[in-house]
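Asks: No sequence on hand, only this structure:
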């Protein structure tokens, strides 16, 4: 199975470019929806990706190797693709996954659940809490 189609690659690259531009311009960094979900069909490992670096290999997103401590960070597409499982299986792309919440909501919900989850109520609560926290932030004063 192809883990990364040209369409997914383009969407992931667009997010990476937008992220870099926000950093360079001093704007709030975007919190995009996950675009890609990879998973181990025989285990608990799951990855949600939002960005792809220029190298075409380094993804950024939420990684859960099944040890109860999912975390945000970078991971290698080629390393994930090289995993060989019993019975000739390998890591797969979830063909039916559509990110419905920002990555931060998936990360917050995963910390609560101890794993990446698609539980609608938990994700919605995490997204609402994040939005309320963002709205209540005190804006910086003009002099810093």
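Replies: Done, it's in. Predicted model, so just to flag it, every value in this text is computed and none were measured. Numbers count the residues shown, from 1 in each chain.
Asks: For the rest of this, base every contact and every neighbour count on C-alpha atoms.
Replies: Fine.
Asks: Regarding the spatially most central residue of the chain, what is its secondary structure?
Replies: In the chain, the residue lying closest to the centroid (C-alpha atoms, centre = their mean) is residue 61, at 3.1 Å. The three-state assignment at residue 61 reads strand, by DSSP: H, G, I helix; E, B strand; the rest coil.
Asks: let's bring in a second one:
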């Protein structure tokens, strides 16, 4: 599977040039056979270094490598996949807070979409 479309790459690069913005995640990568979820908001000019929220046992903000994600080989010939239905909807700070409180990105996703009304304009998306 191609992990990034051209449009996603372009948006991630554009976000990478705007570091002080609370971006909405552009893409979600996941391990289809176990732990591992990554939400990417930015891509460095090197074309490899992504920034976002990573969860490989504990959710934390930071950088991760597109090349490393692509090189991971799982049983049955599988690899890391891109969630084709993922829309982001919430700024990365909302994702990070929810993931830390829930214990994982997957749990946070269920909670966010069950309790909050997503807004694509980047405004506060949590219920009051």
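Replies: Thanks, I have it. Because the structure is a prediction, the values reported are computed rather than measured.
Asks: one step back: help me confirm that the residue nearest to the centre of structure 1 comes into contact with residue 70.
Replies: No. Counting by C-alpha atoms under 8 Å, residue 61 of structure 1 does not reach residue 70; the two are 10.3 Å apart.
Asks: Not counting sequence-adjacent ones, nearest residue to the residue mapped onto residue 61 of structure 1 from structure 2?
Replies: Alignment note (TM-score structural alignment): residue 61 of structure 1 maps to residue 52 of structure 2. Take residue 52 of structure 2 and drop its neighbours on the chain: the residue closest to it by C-alpha to C-alpha, 6 or more residues apart in numbering is residue 40, 4.4 Å away.
Asks: can you pull the contacts of the aligned partner of that neighbour in structure 1?
Replies: Residue 40 of structure 2 maps onto residue 49 in structure 1 when the alignment is built from TM-score structural alignment. For residue 49 of structure 1, the contacting residues are 12, 34, 35, 36, 37, 59, 60, 61, 62, by C-alpha atoms under 8 Å, 6 or more residues apart in numbering.
Asks: Aligned counterpart of the second one in structure 2, please.
Replies: Aligning on TM-score structural alignment places residue 34 of structure 1 opposite residue 25 in structure 2.
Asks: And its match, how far from residue 77 of structure 2?
Replies: 28 Å (C-alpha to C-alpha, to the nearest Å).
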